[in-house]
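Peer 1: structure of the sequence below:
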Amino acid sequence: MANLNIDAQKSLTYDAIVIGSGISGGWAAKELCEKGLKTLVLERGRDVKHIEDYPGANKHPWEFKFGGRLPLEEQRKYGARGPRMHESSAHFFMEEGEQETVEEKPFRWTRGYQVGGKSLLWARQTQRWSDFDFEGPARDGFAVDWPIRYKDIAPWYSHVERFAGISGNRDGIPQLPDGEFLKPIALSCVEKHFQKTLAENYNDRQLIQGRCAHITEMQEIHRQQSRNQCMHRSLCSRGCPLGGYFSSNAATLPWAAQTGNMTLRPHAVVHSIIYDESKSKATGVRVIDSETREVHEYFAKIIFVNASALNSNLILLNSTSSRFPNGLGNDNGLLGKYITWHNYRGRISGRCEEFTDMMSKGKNPSHSYIPRFRNVHRQETGFLRGYAVGFGGSGRAARYSREGIGATLKANLLDRQLGPWGVSAWMMGEVVPIESNHVRLHPELKDKYGIPQLVLSCEWTENDDKMVEDYIVQLSEMFDKAGFKNISASDSHAPPGSDIHEMGGVRMGNDPKTSLLNKWNQLHACDNVFVTDGAFMTSSGTQNPSLTYMAVTARAADHAVEELKKGNLG
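Peer 2: You can find the predicted model right below:
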C-alpha cells in the first residue's frame, strides 16, 4: 500500500506549479516550460480556448438579443454590475455567489475566473516604471524601499515587450522610459491639437500616444505565436480571435503548451499551499475541484502564486501550519496589509468645436496619455505622489432623428449629421499604501468551497481626496487653454478597487521585518514560493501595472530555474 501511495504522489508531482493563468500566471507558465520544467498551471475557473471560446467576437450588433443587454434574470447573476453587462463579454466576469466576501468597507472587486483570467478583460495599456517610481517610497518616506531599481527590470521589460507586441512612440520622457515599440497608433486631429496646446502652455506636461499591447506591425515572433495584426475593430472586450492584442490565451499559454511541458488544470480552486516543516519548504498545493468538490494535492519543487493580488493574499493567509500559524511566510504579521490600488475618481469631459471639416477614419483601440507631472522632481503639492491622465478625443457624435415609421424612419436614420468632437480625460492616481488598508480571513464565515471568506477593509485617505481636487483644477485649466467648451469635471466618489488594479499585501522589500518578499519575489521565510502578481507591489505608481507584472514574473522565473539548477530550491 505504501508503494501505491508513493506511485500516486509521483503522478501528481511536477517541477513547478503556477497558481493562476492570467497575465502573470501565463508568463510564469511560458518561462518555466520554455526552460524545461514540467509545470502544472492551476485555474479556478473554466477553460477558455483561444478563438473558439469567444462567442461574441464576430457577431454583428443585430445578432444580440435586446441590443446586447442581458435579460433581467441574467443580469441578476452579476449583481449590481448586471445592468451594465453586455452579452458579448458577460461570460468573462465572475457571477455572484462564486466567491463570497465580507466588505467591512466598500470595495469593488472585479474577478475573471477562467483560463486567461483578466487578460481577456484588461485595457491593454503598457507603461514602464522608472526610478522615479522605484525610489519613490524611500525618497518620499512612505511604504518601504523597493529592493529593485529600473536597471534590474529594464532588460525584462524588453523581453516581454518584444514577445507581447507593444505599440508606441519613443518619447524621451524620464519618468516614462521608452521600450521596444511597434509603430504607434496615430493621434486624432483633436489629440494633436491638445498635444500642441500643452507644449505651448506647460514645460512639464506632454501628451503622447498611449503605449498598448496591440500588434500594429507583424514581427516574426508574432507569426510564431500564430497571432495576427490588430485590425482596429475595437471589440477587444469580446476576446480577439486575431490575437491582435496580447492575452494569455493568444500568446503565453499556447507557447507554454507547445513545449510539451505544461499541464493545464481548470476548475481547480486553490485552498492552500502545503508546507513541510521537516524540509522547511513548501511541497505542494491543495486544490478543491469546483465541479465535484473533491480535494486533490499536487506537489512541486517551486510554486508561483499568480492568483490575482487579493486571492494570492487569501491563499497565503489560509496556508497555515505550526511553523506559520498566521499564514505562509507571515512572520512579521504584515501579510494582507498595505493593500493599494489606483485612484480613478477624477474625470472631465467637454467638446472641441474646431476641425468641423474632419472626422476619424476607422476605430482606435487605445487612447492618448499624459504621464505623471506632479511631484516628479520635487515635492510641490500638498499631497504625496501624483497621477497620470488618459485622454480621448477621437470621435464625433452623429445626430439624427428617430421620428416616423417605415420609410420615413429609415430616411431620418440615414440623414445623419456629425456633431462636434467629444473630449474626455480620466485620472490614474497613485494610492499611497497604509497599514490599515488590508484584507484578512473571516474567523467564521466560509465560501461555498469551505474556504474562509476574505474581509475587505480598504478606504480612501485625505491624500487621495487632495489628489482628485488637484486633478480637477489642473485638467479644467488644461481643457480651457485648449479652447474646449462645455467643460464638466467631477469626482465620481467610486469605491476603492473600481480601477481593477488591486495591489499589495505581499510586498517586496529588503528587510524581512517589514516585507514578505525579497528582490527575486521569493518569500523571505519560504524561498521556493514566488509571488509575482499584483500582490508583490510595494507601491502602485501611476502606470497601468500589467507590464511590470509580466517583466517581474519573467525575471523571477529565470532566477527560480537557475536556483533549481544549483540545488538551492526544492
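
Peer 1: switch to C-alpha atoms for all contacts and neighbour counts from now on
Peer 2: Fine.

Peer 1: right, and A28 touches F304 too?
Peer 2: Yes: with contact defined as Cα atoms under 8 Å, A28 reaches F304; the gap is 7.3 Å.

Peer 1: residues near the residue lying closest to W426 once chain neighbours are set aside, how many?
Peer 2: Spatially, and ignoring its direct neighbours in sequence, W426 is nearest to R347 (4.5 Å; Cα to Cα, 6 or more residues apart in numbering). Per other Cα atoms under 10 Å, the neighbour tally for R347 reads 22.

Peer 1: could you also give me the structure for this second sequence? I'd like to compare it with the first:
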Amino acid sequence: MVTSSASLQPPIPSGKKFDAIVVGSGISGGWSAKELCEKGLNVLLLERGRMIEHVTDYHTATMNPWDFPHHNLNVPAKVLERYPVQNRTGFTITEATHHHFVDDLDNPYVEEKPFDWIRGYHVGGRSLMWGRYSFRFSDLDFEANAKEGIATDWPIRYKDLAPWYDYVEKFAGIAGNRDGLPHLPDGLFQPAMPDNCVEQHLRQSVNATFPDRKVISARAAHLTAPTTEQMNLGRAKCQYRNLCMRGCPYGAYFSTQSATLPAARRTKRLTVRPHSIVNSIIYDEKKGRATGVRVIDEQTNEWLEFHASVIFLNASALGSTYILMNSTSSRFPNGMDDSGQLGRNLMDHHFHVGATADYEHDLDKIYYGRHPAGLYIPRFRNLPGQQPQAFKRGYGFEVYTNRENWDHARSLDGFGADFKEKATQFGAWKITLDAFGECMPYEDNRVYLTKDVTDKWGQPVLKMDVHYRENETAMRKDAQEQAVAMLEKAGFSNIDGFDSQAHPGLSIHEMGTARMGTSPKNSVFNKFNQHHLVKNVFCTDGACMTSSPCQNPSLTYMALSARAADYAAKALKRGDIPR
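Peer 2: Now for the predicted structure:
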C-alpha cells in the first residue's frame, strides 16, 4: 500500500466539539468544508481513508511506463485479488492507479442483483479520479418528475441554483463554450480545449446534417486560462498529459486537494482527521437534534465521538445513506427518516452503448499532447416541442477520439525494412460515441443494511437490489441507432454499434437513496438539503438527488454544497439552528 507523507495527524480528543462536522472529503465534502470555514465556522473534516497531500502523495503522477515493474501493462495477481469489483471498469486498476481505489476485501457489500460500486477511500475521495465533465441541469430536468407524475417533485428549480452554478464554476475552473442550448445552460467558462481533426469533422458533419442536435466541446473542470485566485492556490494550466487519475501535480483539474482543501486551510479553521470511519449520527432525543457522530478509527479500531452544531453528510450517495440508515434511536428505530424513502430510488446513468468507427482521412495529421476532454452531444430526445419517443427523458453522448500509435505494430506480420517502416507509422484514427442515459427513480431500486456480511470493522454492509427497466432498454436501442446514423452520415468507416449492457454502478454516478423533496412524507431532505426532521443535518452529495438527468452530476453537487453551507451558516447566526 502507498503510504502518505502526511498520514500522522495531531490527536483530537474524543468528545471535542466543533461548529460543524463534514463527513467525507470528496467533491461535495471539500466544497462544504471550504464554504463553512470561509463563513467563520470551525470545521472538522472526517475521512474514512488515509491522507493524500497534494503533489507529494501523487506517487505515480510523473512516472513513465518503463518506471513500473510491469510497464503499467499488467497488474500482479496478488494486487488484483484485492480489487475484484473495482477492476470491473477495465481501466481503473493499473500499476499507476490501483492505490486510489478501495480494497474490496476489507470493504465488501452484497449484490442481490449486480451493482458495480466503484469507490476511493482517502482524503479527496473520487475528486482525484473523476471524469471531470461538468454540466448544469436545467428546468427540463428539475420539472420532469412533476410533469410526468413520476416519483416526487424536485423542491428547487434552475433559478434557485443558477447563481450557485456561477459561483462554483468561477472557483473550480470549467473549460467550455457558450453554446446557447436552453436545456444545457451556459456557464462561466474558460476557453474550451481545441478539437483535433476527427473532432472537427464530426462536429461539422453532425451540426450540418442533424438540425435537432448540436456537437459541442465537453465542459470539463480543467484550467485553460487560470485566474489570479486559482494561481494563488498554486494551480496551473492543464499540461495535456491526460494522466489525471494519478493525481495532477499541477492542480490543473479541480479536486479537493488542488482547490477546496487549500482554500479551507488558509482560514485556519479546518481540522482534517483521516482514518475516521463514521458509523452513525448521535441523536439527542430531548433536544430533538443531532449532537455529533460516532467514529471508528480505521487503524486502531478505537471508537470515538465528535460533536458539532451542524453535520454535513458528504460521504457519497451510498456512504451518506449508510450512515443515516445506521443512525437508529428511539425516535428513529429504522434510521433517520420518516418518509420510507431512505435507501430507495437508487439511480446511475446507464451507458456503454453507442458506436465505434474508423476515420480514414487526415492520416498526415496527429494531435499535440493528449487533451483530457473531447466532444459532447447533448440530449436531443424528448425536448420541448418534439414528438415523444418510445421512452421518457433522454441521453447525451460523450465522444472519444484517438489515433493508434506504434503499439498497432504488435498485430503486424512481417520482418525487415518494410516491417520497420510500417511499425514506425501511426495507425488508424478511431472514434467512439458512448451514450449516458437517464435512469428513472424507481422506488424498488434500493439498498438495505444487512448483518449477514460485515466489513473489516464488524459493521453491517449494504445490500444492493437495483436493475434497469424497460425505459432504459428502449433508450439504449435508440442511442445505438442514432450513434450509428451520425457516424454513417459523417462518412466514417468500419462502423460498429455496441451495447455492453453495463450494470448499474459502473458509470460511477450513483444518485438517490436520500432524496430532496417538498415534504417529510415524500423525502428525507428539503430544498436547502436540510433534513426535514433533524434540522442540523444536511446532505449535498449524490444521495440527495431526486432524479438523474443525463448530464454528469458533479457540478450540481458543488452548487448544492455551496448553497446549503451558506444557508446553514446563516441559520446558525440567526439562532434557527442552536449552537
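
Peer 1: circling back to that earlier point, pretty sure the residue nearest to W426 of the first structure sits in a strand.
Peer 2: Yes: per DSSP: H, G, I helix; E, B strand; the rest coil, R347 of the first structure lies within a strand segment.

Peer 1: that one -> the second structure?
Peer 2: Aligned by TM-score structural alignment, R347 of the first structure pairs with G354 of the second structure.

Peer 1: how about the contacts made by its match?
Peer 2: 432-435, 479-484, 497-499 (Cα atoms under 8 Å, 6 or more residues apart in numbering).

Peer 1: more crowded one of A28 and F304 of the first structure?
Peer 2: Ranked by neighbour count (other Cα under 10 Å), A28 of the first structure and F304 place A28 first, with 36 against 27.

Peer 1: host element of the more buried one?
Peer 2: helix 23-34 (DSSP states H and E).

Peer 1: show me where the stretch 201-350 of the first structure has helices.
Peer 2: Using DSSP state H, counting those that start in this stretch, the helices of the stretch 201-350 of the first structure run over 220-224, 253-257, 309-317.

Peer 1: among those, which comes closest to S401 of the first structure?
Peer 2: Within those, the stretch nearest S401 of the first structure is helix 220-224; the backing value is 45.6 Å (Cα to Cα).

Peer 1: pretty sure F436 of the second structure sits in a helix.
Peer 2: No: counting by three-state DSSP, F436 of the second structure falls outside a helix, being strand.

Peer 1: out of the helices of the stretch 201-350 of the first structure, deepest packed?
Peer 2: helix 309-317 (a mean of 25; mean count of other Cα atoms under 10 Å).

Peer 1: name the helices or strands packed onto that one?
Peer 2: The contact analysis (3 or more Cα pairs under 8 Å, 6 or more residues apart in numbering; DSSP states H and E) places helix 309-317 of the first structure against strand 268-276, strand 438-446, strand 503-505.

Peer 1: just say which of those strands is most tucked in.
Peer 2: strand 503-505 (a mean of 29).

Peer 1: residue range for it in the second structure?
Peer 2: The aligned range for strand 503-505 of the first structure is 511-513, by TM-score structural alignment.

Peer 1: who touches that stretch?
Peer 2: Contacts of stretch 511-513 of the second structure (Cα under 8 Å, 6+ apart): 317-318, 321, 341-348, 441, 446-447, 542-548.

Peer 1: now the helices for the stretch 101-250 of the second structure?
Peer 2: Counting by DSSP H, counting those that start in this stretch, the helices of the stretch 101-250 of the second structure are 139-142, 144-148, 158-172, 197-209, 228-232.

Peer 1: of all those helices, which lies closest to D407 of the second structure?
Peer 2: Between the helices of the stretch 101-250 of the second structure, helix 197-209 lies closest to D407 of the second structure; by Cα to Cα that is 20.3 Å.
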